[in-house]
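K.L.:
turn this into a structure:
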Amino acid sequence: MRIRIKNFLSKYIKITEFLFINLFIVFTLLKCLYFQFTTKLNKAPYFSLDNIFMIISTIAVIAIIVSLIFFVFDRKRLVALFIINLLLTILLIADTNFFRYYYNLITIPVFFQLNPRMINSVDQSIVSLFQLKDLIYIIDFPIMLFAFLKLNKRGVESIRFSKRFSKSISILAVSSIIIVCISSSSNLTSFAYSNNYSAKSLGVLFSHFYNTKLFIKENLLQDKVLKEEEKKLVEEHLQNKNKEDSAANFSQYKGIAEGKNLIIVQMEAMQQFVIGKTINGKEITPNLNRLIKESFYFDNIYYQVSGGNTSDAEFLANNSLYPLSEGSVYHRYSENTYHSLASILKDKGYTTYALHAFDKTFWNREEMYKALKFDTFFNSEDYIMDDFAGWSGNALSDKSFFRQSLNMIDTSKPFYSFFVTLSNHHPFNYFESFDFDVGEFEGEYIGNFIKGANYADSCIGEFIKDLKSRGLYDNSLLVFYGDHSAVPKIESEGLMKFLGIEYNDCDWAKLQRVPLIIHLPGQQKGEVISTTGGQIDIMPTIANLMGFDVPYALGKDLINTQKSYAVLRNGSIITDKYIYFNDTRELYDYKTGEPLDISLYENEMQSLINELNISDIIISNDLLSDKTP
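P.N.:
Down below sits the predicted model:
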């Protein structure tokens, strides 16, 4: 009788364990697929060939995880399985919300740059990204916990090492072959530029594995000595670019602002679609609209930021180099030598200021601004917190920021001041009660953003008045530009409703533009320049107007160039002829949105994407440390 009971319990435990394992596989797969489709990395039809490959690859990765757990842990296998389930759930929740804001996956460099002060500063933005349907991530927890406690109480049988080894190796081999076969049909070169492409092709779990492997290889195993061919590649690229620039005779407006002050304002989350736009008969950005009428307005400029977001925009504008594909340059390479705007103007006798009324350690600005050769960094410690508006409700308002900043700068001699605004920051909840009529969008995300943009514009209007009263407006080169997206893809429906258009990928890509306004000293007549470009082109354009050379800049002078393109950090490209999506390997006509034959543009696109590689080599090897400005 006891033997029968023992046999029955043994069979019961084995069946329950079998179900527990299958629940782990099914629920993990469900969570992964939820991530893939809720982020719109993968789209309907759900059983397209690409989606089937992604699903098969995801199952294979989950099978590898299970096989490794059973090989390593034996009697503790269910404990390990339960913990792994919990960790994967946390990772996928983090991925989902990070993706909704940054349109990218969390990677190891991103983890390294996180700290408690940074997390506390963005907690409202993080919370605002959660959606009720995200509860699917924890729907399995009560079931898995109940089954785990039952099994753990009764205990699980030990499995012979030889049996565990043979089964694990078999599953590992079959799953690995499946992944290799599927990955061979993907464009592996795109993996280096786009985490999204690897996730879309082989699933989010594979993408994390691939990025981790790449990180270990590049940072722990690879010889960091600059290879001769890499150095030659960079030198040839810069030489060819400078020859092309010289041959093009970039003389229009050259040196027109030489010796003048340089004032740059990086506008938080200001996107191009609100410029010149009205709602209920009122202009959203009346002051910027007025400034445009007496300035150069570049209406086809795309943000090129990556995981560093605002700090990446700063880096692009001040150095004309691309940000990193993972993590922030400000955190990872703050000890490098850079030939920045501040360093060049400092050598010309300018006093250089960086101004941002927030924690000096956020994005590691305190250290990075030293590397960029700013003489002084005015931060939250230097401002009187007398007025609050915008982000988290406890940040100094842009109105007070501009007013106090001009009192801090020594305007008696040539200066470069770099202002970074703050109020108009995601999630824009602060502006819900702001007095600006947004009609049917009242209380909605897009309505709150429009109010935030209107508030930021009013602060810029007062700033311009202050510049005029101090005699700085006509004695300075003024540059205003937006830093990054304000409307994440999950809020695309509201934006499309506001603009009165239907969503499609090409139009969404075109909406990722930011305003760039450059006002010359004494300029009274405006001009719209529709050259396609990015934030990397700001520095060379300023250099031409102020009459100095930037031999190590990768961008182009937007006023004189014959080239019209923007390379995004994920390897996508936008020109006046086509839009290329690197995460899907799809090419479309810019005007009509019709698919194009990618083979006809392959060489041209590869040449443009190569700029990312050149920039990475320069930054990762501190290649400008032995170069003279």
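K.L.:
only C-alpha atoms from now on, for both contacts and neighbour counts.
P.N.:
Will do.
K.L.:
distance-wise, check the nearest residue to Ala395 once chain neighbours are set aside relative to Phe362.
P.N.:
Using CA to CA, 6 or more residues apart in numbering and skipping the chain neighbours, the partner closest in space to Ala395 is Phe388 (5.5 Å). Distance, Phe388 to Phe362, by CA to CA, to the nearest Å: 19 Å.
K.L.:
how near is the residue nearest to Ala395 to Asp626?
P.N.:
44 Å.
K.L.:
mind listing the strands for the stretch 151-300 of the chain?
P.N.:
261-267, 278-279, 282-283, 296-298 (DSSP state E, counting those that start in this stretch).
K.L.:
of those, which is nearest Asp398?
P.N.:
For these, proximity to Asp398 was assessed by CA to CA; strand 261-267 is nearest, at 10.0 Å.
K.L.:
nearest residue to Asn475 other than its sequence neighbours?
P.N.:
Nearest non-adjacent residue to Asn475, counting by CA to CA, 6+ apart: Pro521, 5.4 Å away.
K.L.:
I'd say the one you found and Asp474 touch.
P.N.:
Yes - counting by CA atoms under 8 Å, Asp474 is a contact partner of Pro521 at 4.5 Å.
K.L.:
looking at Phe388 and Asp626, which is more packed in?
P.N.:
Phe388 (17 against 8; other CA atoms under 10 Å).
K.L.:
quick one, what contacts that one?
P.N.:
Taking CA atoms under 8 Å, 6 or more residues apart in numbering, we find Phe388 in contact with Asn394, Ala395, Leu396, Ser397.
K.L.:
mind checking how far the first one is from Val61?
P.N.:
For Asn394, the distance to Val61 under the criterion CA to CA works out to 44 Å.
K.L.:
which one's more surrounded, the two?
P.N.:
Val61 (24 against 12).
K.L.:
also this sequence, please, to line up against the first:
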Amino acid sequence: MSSHIKNTRKFFNTKFGFFVLIVALFWLKTYISYRIDFTLGAKGGLQQFLLVVNPIPAALLIFGIALYFRGKIAYWLMLIIDLIESIWIFANVLYYREFSDFLSFGIIKGSGTVQNNLGKSLAEILHPLDFFVFADIIILILLLLFKVIKVDYTPFKKKNALAITVLSFVLMFAEFGISNADRSGLLTRTFDNNYIVKYLGLNEYAAFNAYQTHKESQTRAKAKASDLDDVFSFLKKNRSKANIEYYGKAKGKNVFIIHLESFQQFLIDYKVDGKEVTPNLNKFYHNQNTISFDNFYHQVAQGKTSDAEMMLENSLFGLPEGSAMVTYGTQNTYQAAPAILAQRGYSTAAFHGDVPSFWNRDNAYKSWGYQYFFDSNYYTEKPSYSVGYGLKDKIFFKDAAKYIQQLPQPFYAKLITLTNHYPYELDKQNVSFPATKTGDNTVDPYVQTAHYLDQAFGEFLNYLTKTGLIKNSMIVLYGDHYGISNNHRPAIAQLLHKQTITSYDLAQFQKVPFMIHMQGLKGGINHTYGGEIDVLPTLLHLLGVKDDNTVQFGNDLLSKKRNQIVAFRNGDFVSPKYTVVSGTVYNTKTGAVITPNAKQQAQIKKMQNHVTTELSLSDKVVLGDLLRFYTPKGFTKVNKKEYSYKYADGMKLLKEMDKKKKTDLLNKLHKKDTLNLYKTDAPELK
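P.N.:
The predicted structure follows:
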């Protein structure tokens, strides 16, 4: 035993031995922090393995820098690097405890943002065990001071130091390859910082975030107010006028936005084995007080749900790569629906049964002016209550009612459903509908989760009816993006009862529902061609809000004279006359491929130029943060410091507003609670 200890001590008395020791201790404390301080959601053997090993490649690289130096300098460098790394871990532990997210350089450099975000005093946030991350530094310094470990003055061979550097890069690329195979688009979509840390590590997240921040800063720094000139010129030329028949019809009404996750238009009136997949939504779709659009398309790219929200709230497109909400949601200036309506006396709230950091919602929603964000921290959480990405829809809607009844009216409330999300998983006790029989295991359960969503919506609608909210509300439903991707052509062909599927069919398959319901509203099926970019101006006109001085790229879908070119994010487009996919032109009405004559070529070129210009100008606004240079008359710039979505702060604000306004549902009905009116057959709640 003594010889073993002697040999071990002899090894650690070498420069390489000390390097191995400091890397091992750094790995250990990082992994312990992963498990104790962060909720990274590593599932399955592969993700658990990556979580264990991901601190190692970066540690070899950064600590390996010291091996190129001699004597005490090498040791001091390793300790200094360890101290810097420990401070980074420590800061993220504190920030994560408050916001369930990791520090970004954009937040750090933002004027007063970190101070504002870490709203609690350090005494309230700090736990004594947080200082554990510095323990290894203290131990190593003591070992060196008392010469338990001695400084090795022998030069470390440069080729060996270089070999360690090369090894670190090899391991990083291997780690990224494995991670990207398990979660495609890990860095291009960047939907949640938790994913990057889980797969790649805290250091790799820092490097990637630094790159993103630099890229943003360069673009933002070069931007100037005059860049908006082309934007205003385009908008002036293409903005459609409000329809007098509908303008202001919903003025003063509550607004419910029901976000139908991954829900496609083909599901409306669709049957499996003679049974309607979505009977409640079908009835709502055909209601005489519902305006339903049957040529409405999603227009998302890699950002998917976040792109849909970006268009819905801002009438700005998502980006061709990544998520604008993630990359530009925190620091950019916006003039979004929540802020516009809040400045007209509305309460504004978003409801979502997932962690607040997903898609950077906890930051982007502040930029958009949401007063409340009722995220997963506001709901009762049990393993049986969740599936996939968060709360099951029936439980989510019922829990959301607890806060809806307290919101001062009028309010703007967005509820984001989750159960109908890929991979369309649902436990047996909630499956009450037959799967399709295409033979595609991804596609077949899609109708089952869609049916469950429909049931949940039906229960929520019953609650709105029983409480009387439906009488004073405009209810808006929209599908955010496709549920079945184009990679499932054989299954899509079977669903659509076709022999083969063309690119035209796939373009039409991108239709999603859009419905606007209000008692007294003149409803019907509207055949105009539009997309998610058009939602905001449509809703603002219904609410009687003028938007002729806003930077919004959409057009009112109810306008009698409007541009009906629907731009897809990749530059393809659909119009009533032509559908263009990857350069191939189709007759939109028949789906037949056409060879354009000279006149048609001129028309298509004009349409394509419109699409290209629209997309590029929207990108210009987002990438350059151009709205910081322009504030519309009557609009007050959003102050993100005014908002906190922590549970205690949200509940405190509800109480304050209750004392101040007395316009919430509970006050209107003179009740202490309305949840007894909410009926659900969710088996988990029985």
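K.L.:
got a TM-score for the pair?
P.N.:
The TM-score (TM-score structural alignment, normalised by the length of the first structure) is 0.65; 450 aligned residues with a CA RMSD of 3.3 Å.
K.L.:
can you turn the buried part of the contacts of Phe388 of the first structure into a PyMOL selection?
P.N.:
Provided next is the PyMOL selection string for whichever of these are buried by 16 or more other CA atoms under 10 Å:
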select buried, resi 395+396+397
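K.L.:
of the contacts of Phe388 of the first structure, which is the nearest to Ser306 of the first structure?
P.N.:
Ala395 (24.1 Å).
K.L.:
map the closest one onto the second structure.
P.N.:
Using TM-score structural alignment, the partner of Ala395 of the first structure in the second structure is Gly390.
K.L.:
ditto for Tyr481 of the first structure
P.N.:
Counting by TM-score structural alignment, the partner of Tyr481 of the first structure is Tyr478.
K.L.:
what's the mean deviation for the one helix or strand that match maps to versus the first structure?
P.N.:
Taking DSSP states H and E as the definition, Tyr478 of the second structure sits inside strand 473-479. Strand 473-479 of the second structure, aligned to the first structure and superposed, deviates on average by 0.5 Å (mean CA distance after the TM-score superposition for the first structure).
K.L.:
who's in contact with that strand?
P.N.:
For strand 473-479 of the second structure, the surrounding residues in contact (CA under 8 Å, 6+ apart) are 250, 253-265, 298, 512-519.
K.L.:
next, the angle strand 254-260 makes with it.
P.N.:
20 degrees (axes from the mean of the first three to the mean of the last three CA atoms, to 10 degrees).
K.L.:
now strand 473-479 of the second structure, how far from the centre of its chain.
P.N.:
Offset of strand 473-479 of the second structure from its chain centre (CA atoms, centre = their mean, to the nearest Å): 20 Å.
K.L.:
so the very next helix or strand once past it corresponds to what in the first structure?
P.N.:
Next along the chain after strand 473-479 of the second structure, taking DSSP H and E as the criterion, comes helix 489-495. Aligning helix 489-495 of the second structure against the first structure (TM-score structural alignment) gives residues 492-498.
K.L.:
for the matching stretch, which residues meet the burial criterion?
P.N.:
Gly494, Leu495, Met496.
K.L.:
got it, and stretch 555-571 of the second structure?
P.N.:
Of all the residues in stretch 555-571 of the second structure, those buried under the rule 16+ other CA under 10 Å are 555-559, 562-571.
K.L.:
look up how far Val277 of the second structure lies from the closest residue to Thr528 of the second structure other than its chain neighbours.
P.N.:
Distances taken as CA to CA, 6+ apart place Asn295 nearest to Thr528 of the second structure, at 6.2 Å, with adjacent residues excluded. The spacing between Asn295 of the second structure and Val277 of the second structure, counted by CA to CA, is 20 Å.
K.L.:
Lys304 of the second structure: what's it in contact with?
P.N.:
Asp480, His481.
K.L.:
what do we get in the first structure for it?
P.N.:
That one, Lys304 of the second structure, aligns with Asn309 by TM-score structural alignment.
K.L.:
and what of Asn254 of the second structure?
P.N.:
In the first structure, Asn254 of the second structure lands on Asn261 (TM-score structural alignment).
K.L.:
pretty sure its match contacts Phe415?
P.N.:
Yes - the criterion here is CA under 8 Å, and Asn261 of the first structure meets it with Phe415 at 5.2 Å.
K.L.:
between the buried residues of stretch 492-498 of the first structure, which is nearest Phe419 of the first structure?
P.N.:
For these, the nearest to Phe419 of the first structure is Leu495 (28.0 Å; CA to CA).
K.L.:
the closest one contacts Ile446, doesn't it?
P.N.:
Yes - using CA under 8 Å, Leu495 of the first structure is in contact with Ile446, at 6.2 Å.
K.L.:
what is in contact with the two at once?
P.N.:
Val487.
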